[in-house]
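Student: All I have is the shape, not the residue letters:
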């Protein structure tokens, strides 16, 4: 059973590019102000270093890349709503080819957990339809591709950051005429934002064939087919921490490993040879439905489950050491990234790059059982091709000349308690912070909306330092309606912003 598109190794993204028409996709690596950095002083090429981060140069080694985070839903005019906790892994191997590229072979398994109890769900009561839905785990096999170039990189004080951002637009495997309950339309649409952080000194100075990474993954997508939402308006949003499990499968949670050993034993190792075609959540769901129809069975089969088993009360909380750093004032962070378009059925276009500094202020909101983050500072806008600072730009979508907003920026984000929490990651010796929130118009006027994410990484060795001298890094991302100054209210779609931040 297969249910959602996700792959830390990026192989699925590359495979889509190879298997489909180039005009159907727009792979947009983050253009950074510092340009592409070559790692010098080591016996590895840039591509080899990229492989060392995502996997291993040893073709006999299976690498486990883990993820843990949350899935949210949002309908027009409504707040972001937490639906699931989301946990699993990708297991992969990399095989060098004669032309110097690498064949990436992998499979992935992820479960959906009930947020308050952490129970792995088999049945979900859909809050929008009030129907019981059969949940399909993520069980994608194979997930293979050729990697022949590294993602663009940038360097912070101690880390190399590989960024890869992709807007996917391709024919939906679940055509609306045959799968109307499960298809959002003829075109599959999603946006994937990846960032992989690896210690620069470790990557430069060691000869290890595999090096640790910590990453962030943020995604906007259509409803999953098993939710039976058809063409109803709304989207799903994912935010997770990702990391390499240096200890292999021993870092996988016990209840997931029980499922693997009993029902999915091949997910204990990476594939050893290429198989075709690649599978996605939508294609495997289609196979299950087709098999059931051929056998004369209902499309959806709700399993009988003991809903009282394995229940434990979950508490979303923020590590006190992280709060100690974020409570410090003044706390200054720098950010750089870019903004681009997401228009259903059309190739994405990068509008401009962004660079800025912010004062970061965290406020506890006990009366709302949450937190507020205020960012005050400035942003400069730079041409995506030349890197030069700009005040005006010709909008590539409308052809109009737009005046960019003032450089001063002041924004407030209010996070509910269940949408702002930390995850301890011993494999990477870091603590990850995940935050998600939204703002929206009214049901009568839903034209002004945004969904915002703040995913930060705090190395263990920084947590013990005085707050004002402690360093951290991560990703800020936003999906939102077109800003008014773009004069694009009649254009369907939205703007996507991703910033890499560090302190």
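Tutor: Cool, got the structure. Values in this document were obtained by computation on a predicted structure and should not be read as measured data. Numbers count the residues shown, from 1 in each chain.
Student: Going by C-alpha atoms from here, please, whenever you check contacts or count neighbours.
Tutor: Fine.
Student: which residues of this protein fall in helices?
Tutor: Using DSSP state H, the helices of the chain run over residues 11-19, 46-54, 200-205, 254-263, 281-294, 320-326, 460-463.
Student: Take the ones you listed and write them to JSON lines, including distance to residue 73 and mean neighbour count.
Tutor: Output for the helices of the chain, formatted as JSON lines (distance: least, Cα to Cα, whole Å; neighbours: other Cα atoms under 10 Å):
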{"stretch": "helix 11-19", "distance to residue 73": "24", "mean neighbour count": "18"}
{"stretch": "helix 46-54", "distance to residue 73": "29", "mean neighbour count": "23"}
{"stretch": "helix 200-205", "distance to residue 73": "36", "mean neighbour count": "15"}
{"stretch": "helix 254-263", "distance to residue 73": "24", "mean neighbour count": "12"}
{"stretch": "helix 281-294", "distance to residue 73": "18", "mean neighbour count": "17"}
{"stretch": "helix 320-326", "distance to residue 73": "27", "mean neighbour count": "17"}
{"stretch": "helix 460-463", "distance to residue 73": "32", "mean neighbour count": "16"}
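Student: Residue 179: which of those is closest?
Tutor: helix 281-294 (8.5 Å; Cα to Cα).
Student: packing partners for that closest one?
Tutor: Applying 3 or more Cα pairs under 8 Å, 6 or more residues apart in numbering; DSSP states H and E, one finds that helix 281-294 contacts strand 138-140.
Student: which other helices and strands contact the strand it packs on?
Tutor: Strand 138-140 packs on strand 102-113, helix 281-294, going by 3+ Cα pairs under 8 Å, 6+ apart.
Student: What are the contacting residues of the first one?
Tutor: Contacts made with strand 102-113 from outside it, assessed by Cα atoms under 8 Å, 6 or more residues apart in numbering, are listed as 7, 9, 11, 84-97, 119-121, 137-148, 256, 267, 270-274.
Student: rewinding a little: the helices and strands packed on strand 138-140 into a markdown table, with extra columns for distance to residue 36?
Tutor: Shown next, in a markdown table, are the helices and strands packed on strand 138-140 (distance: least, Cα to Cα, whole Å):
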| stretch | distance to residue 36 |
| --- | --- |
| strand 102-113 | 20 |
| helix 281-294 | 33 |
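Student: Ok, which of the ones you listed comes nearest residue 413?
Tutor: Proximity to residue 413 (Cα to Cα) singles out strand 102-113 among the helices and strands packed on strand 138-140, at 25.9 Å.
Student: before we move on, the earlier item: can I get the helices of the chain in TSV with distance to residue 31?
Tutor: TSV is the format used below for these (distance: least, Cα to Cα, whole Å):
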stretch	distance to residue 31
helix 11-19	18
helix 46-54	17
helix 200-205	19
helix 254-263	37
helix 281-294	30
helix 320-326	28
helix 460-463	28
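Student: Could you point out which of the ones you listed sits nearest residue 188?
Tutor: Nearest to residue 188 among those is helix 281-294; the distance by Cα to Cα comes to 9.3 Å.
Student: ok now the closest one, how far from the chain's centre?
Tutor: In terms of Cα atoms, centre = their mean, to the nearest Å, the centre of helix 281-294 is set 26 Å apart from its chain centre.
Student: Check it against this one:
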């Protein structure tokens, strides 16, 4: 078997005669088939993992187990594909796995804080066939034998949703600086198969970011590190653990289907959602 990488001036490898991922169109369509379903049907991912706190020169602490679920849909357009999606992520007790409603923050002497789960709706964007932008190809990859892994690295810096002056308990700073690191893995034989529109895919997702706003850590030194592995649910939400599916059906049933309305790219963030909750409470709503 031969290890192959996306070609670069300083490192070239032999091209794959069956699936040439250095060809721009093949590279693009291969990732689309792994990430979604080319037929336009809804697709689903589950992503269990962990969330750790790292306090510099002091300690590392596993704060939560996590369980995420997302639904999405691809729509072919002139420039490439639109993705319509929404996602939830629940914070679980690190020992029992129970979905938390409150959490005893050990960094605050065990004071209880209300847990606010991630509810990003919608997360809509465009995968363009070419051009600038974080979602544009060519997508870096590594392949060997029948396996291929694509990589996305997003290092993000922009004004924070909550400024320190107005939200001192919840904001780590006026700039939101974080990283989202993705790997998307599948089989080249699934991608090449003309009888399927959706190739099975596993993903890895890591996030390095400031404190979660609900932890009420303000600008104390420290970072949160998330690490999850995601599985494409080829048989839909019924593949979820029964307890998780019951919770979603009861509290977040809209997440069991992809959004249907396109109002342009809309990348809802958990910080925006949390700010909305706090603003409503301050307004007495």
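Tutor: The structure has been received and is ready for your questions. Remember, it's a predicted structure, so these values are computed and weren't measured experimentally.
Student: And the TM-score between these chains?
Tutor: The TM-score (TM-score structural alignment, normalised by the length of the second structure) is 0.86; 265 aligned residues with a Cα RMSD of 2.4 Å.
Student: With residue 252 of the first structure as the reference, name the closest of the helices and strands packed on strand 138-140 of the first structure.
Tutor: Each of those has some distance to residue 252 of the first structure by Cα to Cα; the shortest is strand 102-113, at 10.7 Å.
Student: mean distance, that closest one to its aligned residues in the second structure?
Tutor: Strand 102-113 of the first structure, aligned to the second structure and superposed, deviates on average by 0.6 Å (mean Cα distance after the TM-score superposition for the first structure).
Student: Give the aligned range of that strand in the second structure.
Tutor: Mapped onto the second structure using TM-score structural alignment, strand 102-113 of the first structure spans residues 81-92.
Student: for stretch 68-77 of the first structure, same thing?
Tutor: Under TM-score structural alignment, the match for stretch 68-77 of the first structure is residues 48-57.
Student: for stretch 352-368 of the first structure, same thing?
Tutor: Taking TM-score structural alignment, stretch 352-368 of the first structure hits no residues over in the second structure.
Student: just stretch 46-57 of the first structure next, same as before
Tutor: Against the second structure, stretch 46-57 of the first structure falls on residues 27-38 (TM-score structural alignment).
Student: can you tell me which residue is nearest the centre of the second structure?
Tutor: Of all residues in the second structure, the one closest to the mean position by Cα atoms, centre = their mean is residue 205, 6.4 Å from it.
Student: excluding its backbone neighbours, what's nearest the residue mapped onto it from the first structure?
Tutor: Using TM-score structural alignment as the criterion, residue 205 of the second structure maps onto residue 217 of the first structure. The shortest distance from residue 217 of the first structure to any non-neighbouring residue, by Cα to Cα, 6 or more residues apart in numbering, is to residue 194 (4.8 Å).
Student: how near is the one you found to residue 241 of the first structure?
Tutor: According to Cα to Cα, to the nearest Å, residue 194 of the first structure stands 10 Å off from residue 241 of the first structure.
Student: intersection of neighbour lists for these two?
Tutor: 215-217.
Student: Closest one of these to residue 408 of the first structure?
Tutor: Of all those, residue 216 has the smallest distance to residue 408 of the first structure: 27.2 Å, by Cα to Cα.
Student: quick one: contacts for that closest one?
Tutor: Counting by Cα under 8 Å, 6+ apart, residue 216 of the first structure touches 193-196, 239-242, 455, 474-475.
Student: Count residues in the vicinity of the nearest residue to residue 223 of the second structure once chain neighbours are set aside, would you?
Tutor: Nearest residue to residue 223 of the second structure in three dimensions, chain neighbours excluded: residue 210, at 4.8 Å (Cα to Cα, 6+ apart). Around residue 210 of the second structure there are 23 other residues, counting by other Cα atoms under 10 Å.
Student: next one: residue 95 of the first structure
Tutor: 22.
Student: where's it relative to residue 52 of the first structure, distance?
Tutor: 12 Å.
Student: picking up where we left off before, how about the match of stretch 68-77 of the first structure: buried residues?
Tutor: For stretch 48-57 of the second structure, burial by neighbour count (16 or more other Cα atoms under 10 Å) applies to 48-54.
Student: can you list contacts of that stretch?
Tutor: Contact with stretch 48-57 of the second structure is made by 60-68, 94, 221-230, as judged by Cα under 8 Å, 6+ apart.
Student: Identify the residue of the first structure aligned to residue 151 of the second structure.
Tutor: Match for residue 151 of the second structure (TM-score structural alignment): residue 163.
Student: Same question for residue 276 of the second structure.
Tutor: Counting by TM-score structural alignment, residue 276 of the second structure lines up with residue 287 in the first structure.
Student: what's the answer for residue 124 of the second structure, then?
Tutor: Using TM-score structural alignment, residue 124 of the second structure sits opposite residue 144 in the first structure.
Student: contacting residues around its match?
Tutor: Neighbours of residue 144 of the first structure in contact, by Cα under 8 Å, 6+ apart: 11-12, 15, 103-106, 274-275, 278.
Student: And for the closest residue in space to it that isn't next to it in sequence, the neighbour number?
Tutor: Spatial nearest neighbour of residue 144 of the first structure, chain neighbours left out: residue 105 (4.6 Å); criterion: Cα to Cα, 6+ apart. Using other Cα under 10 Å, residue 105 of the first structure has 26 neighbouring residues.
Student: measure residue 105 of the first structure to residue 270 of the first structure for me?
Tutor: The gap separating residue 105 of the first structure from residue 270 of the first structure is 7 Å, by Cα to Cα.
Student: Now do the shared contacts for those two.
Tutor: Each of 92-93 lies in contact with both residue 105 of the first structure and residue 270 under the rule Cα under 8 Å, 6+ apart.
Student: so what corresponds to residue 227 of the first structure in the second structure?
Tutor: Using TM-score structural alignment as the criterion, residue 227 of the first structure maps onto residue 215 of the second structure.
Student: Return the residues in contact with that match.
Tutor: The contact partners of residue 215 of the second structure, by Cα under 8 Å, 6+ apart, come to 105, 113, 115, 170.
Student: and the alignment partner in the second structure of residue 122 of the first structure, how many residues sit next to it?
Tutor: Under the alignment (TM-score structural alignment), residue 122 of the first structure pairs with residue 101 in the second structure. Using other Cα under 10 Å, residue 101 of the second structure is surrounded by 14 other residues.
Student: Tell me who's in contact with residue 101 of the second structure.
Tutor: Listed by Cα under 8 Å, 6+ apart, the contact set of residue 101 of the second structure reads 114-116.
Student: residues near residue 165 of the second structure, how many?
Tutor: Quick note: residue 165 of the second structure (other Cα under 10 Å) scores 10 neighbours.
Student: what range in the second structure matches stretch 450-470 of the first structure?
Tutor: Aligned by TM-score structural alignment, stretch 450-470 of the first structure corresponds to no residues of the second structure.
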